[in-house]
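> turn this into a model:
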Amino acid sequence: MAKITYIEHNGTEHTIEVENGVSLMEAAVKQGIPGIDGDCGGACACATCMVFVPEEWQGKLGSIEPMEETMLDFCEHSAENSRLSCQLIASDELDGIRLNMPQSQH
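Below is the predicted model of the structure:
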């Protein structure tokens, strides 16, 4: 299980425990975290679950698949450290990660 902190654009923090093997989007939606909508249900087809991942955590995440990269290319607030939380799977390695959300997701 991993403790994941989601940080809204206004600085409000939400820390939840996520079971290993569950997507960070699914966990956030089930816990009612504002700013993570997951409109497509985790199909990597909407980018309403985008998060900014701090550089020190980048190496602990799986690589970006072409579909995710394409969705991020269409996001107006996408940055180099953007990822879709539906594509990030909880593991012990992610315990303590802090994810920021863009202003567009509030």
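
> going forward, measure contacts and count neighbours with C-alpha atoms only.
Fine.

> which residues of the chain fall in helices?
Here the chain has its helices, by DSSP state H, at 24-30, 66-73.

> and for comparison, fold this next one:
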Amino acid sequence: MPKAIYIEANGAQYEVDVEVGQNFMEAATENMIDGIIGECGGVCSCATCHVYVDPEWLAKLPPVGDMEESMLDMANDPQDNSRLSCQLEMTAELDGIILRLPVSQF
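Model (predicted):
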């Protein structure tokens, strides 16, 4: 099964099995990764699943949609590599993806 690596702002690192087709917010909350809240349940109406995608993975992701872009404007400390983990699904190509968590989602 493909894996995602979540790295908290304090450096704690978690390697999680993620089923192909599952979004990274669901995988994080199911595995109790602190820092991913997913307040809206994954419908892209909040920014509490904000992550920083390591740059080498960005080209493998689908482009940011209009709704996600609007929500990222509300995220805490957005960067060029910011994404909402509810909008990103695991694929075989993303095995080993590194997702860094912000200091806070608020």
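
> thinking again about what came up before, A90 of structure 1: which of the helices of structure 1 is closest?
Proximity to A90 of structure 1 (C-alpha to C-alpha) singles out helix 24-30 among the helices of structure 1, at 6.3 Å.

> would you mark the buried spots in the closest one?
Under the neighbour-count criterion of 16 or more other C-alpha atoms under 10 Å, helix 24-30 of structure 1 has L24, M25, E26, A27, A28, V29 buried.

> tell me who's in contact with the residue nearest the centre of structure 1.
In structure 1, the C-alpha nearest the mean C-alpha coordinate belongs to S85, at 2.7 Å (C-alpha atoms, centre = their mean). Residues in contact with S85 of structure 1 (C-alpha atoms under 8 Å, 6 or more residues apart in numbering) are S23, L24, M25, C49, M50, V51.

> of all the residues you listed, which comes closest to D73 of structure 1?
For the contacts of S85 of structure 1, the minimum distance to D73 of structure 1 (C-alpha to C-alpha) is 11.6 Å, reached by M50.

> what sits closest to that closest one if chain neighbours are left out?
Nearest residue to M50 of structure 1 in three dimensions, chain neighbours excluded: L84, at 4.4 Å (C-alpha to C-alpha, 6 or more residues apart in numbering).
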